[in-house]
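Peer 1: After the sequence you'll find the predicted model.
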Amino acid sequence: FSLTVDILPTPVTLFTNWKSTDRTAYNTARERTFPLGAPMTHEVIMFDRDGLVTEGTFTTVYFFRDGCWVTPKGGMYSVTKRWAVKQRLCIAGDIKAETIHTGERCWVSNA
């Protein structure tokens, strides 16, 4: 997988907080970051206007920080994310987009 942080924030709406067929925000983030038709092995990490990571365009993201896996508090609280938190595989916390760096340990799961 190739992960890239979006270049612009994505507004938080009902469609980014709840599972929906409206993928406008996700498609827009992909289109401005990757060329049309980029393979699905390329993922965009989205963030809100406060610079906090929310999710990937089609994944839930987790970063290894301070000895544990951390998933963003924001974005869709998917079944996979809820399960991982409940199983104590990770914690939900704030992740600033500007703190993500090349080569950082990251795990992605189905959104």
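Peer 2: Arrived safely, thanks for sending.
Peer 1: rest of the way, CA atoms for contacts and neighbours
Peer 2: Noted.
Peer 1: Mind jotting down where the helices sit in this protein?
Peer 2: 14-17, 24-33, 79-86 (DSSP state H).
Peer 1: Quick check: Tyr62 vs Thr28, distance?
Peer 2: Distance of Tyr62 to Thr28, given as CA to CA, to the nearest Å: 22 Å.
Peer 1: Phe47 - how many residues pack around it?
Peer 2: 28 (other CA atoms under 10 Å).
Peer 1: ok, and the closest non-adjacent residue to it?
Peer 2: The shortest distance from Phe47 to any non-neighbouring residue, by CA to CA, 6 or more residues apart in numbering, is to Val53 (4.0 Å).
Peer 1: quick one on the thing from earlier: JSON lines for the helices of the chain, including distance to Val5?
Peer 2: Compiled in JSON lines, the helices of the chain are given as follows (distance: least, CA to CA, whole Å):
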{"stretch": "helix 14-17", "distance to Val5": "17"}
{"stretch": "helix 24-33", "distance to Val5": "8"}
{"stretch": "helix 79-86", "distance to Val5": "20"}
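Peer 1: structure B:
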Amino acid sequence: HNQYEQQNLQFHQKQQDSLSSYWYFSTDSAFWFHPDSGIWAKRGKIFTHQSNIKRAEENWQLRQANSEAASVSDSRVKRENKVVSAEFFAIGGVMLAVLGYWIWWRRRK
């Protein structure tokens, strides 16, 4: 690839084929390209690179993973809120019981 970059390449092209693959190629000679059958040339040097929809799938999976992480985070917050609510009611119940016992004890005298 480096030796190809050192030469002044005269042609660059990027196309997408029917399988949603992206092709990038550059060369210093005449050639033919068809997205579904590939590159044909009689002579010269050529550099090609093929990538496909995989990056979009990876991005989708990353978004999905982030969404799941956010969902887990939301459920943790909800669980923590429920725990706090349960603790609040438990402490309130104990305080009411102590207050009730104190009132009963004061009236008993």
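Peer 2: Happy to help now that I have it. All values reported here derive from a predicted model rather than from experimental measurement.
Peer 1: Give me the TM-score for this pair.
Peer 2: Once superposed, chain against chain, the TM-score is 0.20 (TM-score structural alignment, normalised by the length of structure 2); 39 aligned residues with a CA RMSD of 4.5 Å.
Peer 1: thinking again about what came up before, redo the helices of structure 1 as TSV? Include mean neighbour count.
Peer 2: Formatted as TSV, the helices of structure 1 follow (neighbours: other CA atoms under 10 Å):
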stretch	mean neighbour count
helix 14-17	16
helix 24-33	16
helix 79-86	15
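Peer 1: of those, which approaches Glu43 of structure 1 most closely?
Peer 2: Of all these, helix 24-33 sits nearest to Glu43 of structure 1, with 7.7 Å by CA to CA.
Peer 1: Which neighbouring elements make contact with the closest one?
Peer 2: Applying 3 or more CA pairs under 8 Å, 6 or more residues apart in numbering; DSSP states H and E, one finds that helix 24-33 of structure 1 contacts strand 42-47.
Peer 1: now the strand it packs on against helix 24-33, angle please.
Peer 2: Per axes from the mean of the first three to the mean of the last three CA atoms, to 10 degrees, the angle that strand 42-47 of structure 1 makes with helix 24-33 is 120 degrees.
Peer 1: Check which residues of strand 42-47 of structure 1 are buried.
Peer 2: Neighbour counts over strand 42-47 of structure 1 (16 or more other CA atoms under 10 Å) mark 43-47 as buried.
Peer 1: need the strands for structure 2, in chain order.
Peer 2: 11-16, 22-27, 31-34, 38-41, 46-51 (DSSP state E).
Peer 1: Name the stretch among those that sits most buried.
Peer 2: strand 22-27 (a mean of 18; mean count of other CA atoms under 10 Å).
Peer 1: could you give the angle of it to strand 11-16?
Peer 2: Using the same axes, to 10 degrees: strand 22-27 of structure 2 against strand 11-16 is 170 degrees.
Peer 1: Now do strand 22-27 of structure 2: which elements does it pack against?
Peer 2: strand 11-16, strand 46-51.
Peer 1: Dump the ones you listed into a markdown table; add distance to Ile91 of structure 2 as well.
Peer 2: Shown next, in a markdown table, are these (distance: least, CA to CA, whole Å):
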| stretch | distance to Ile91 of structure 2 |
| --- | --- |
| strand 11-16 | 65 |
| strand 46-51 | 61 |
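Peer 1: Which one, of the ones you listed, ends up nearest to Leu96 of structure 2?
Peer 2: Per CA to CA, nearest to Leu96 of structure 2 of these: strand 46-51, 68.4 Å.
Peer 1: Before I go, just wanted to say thanks for your time.
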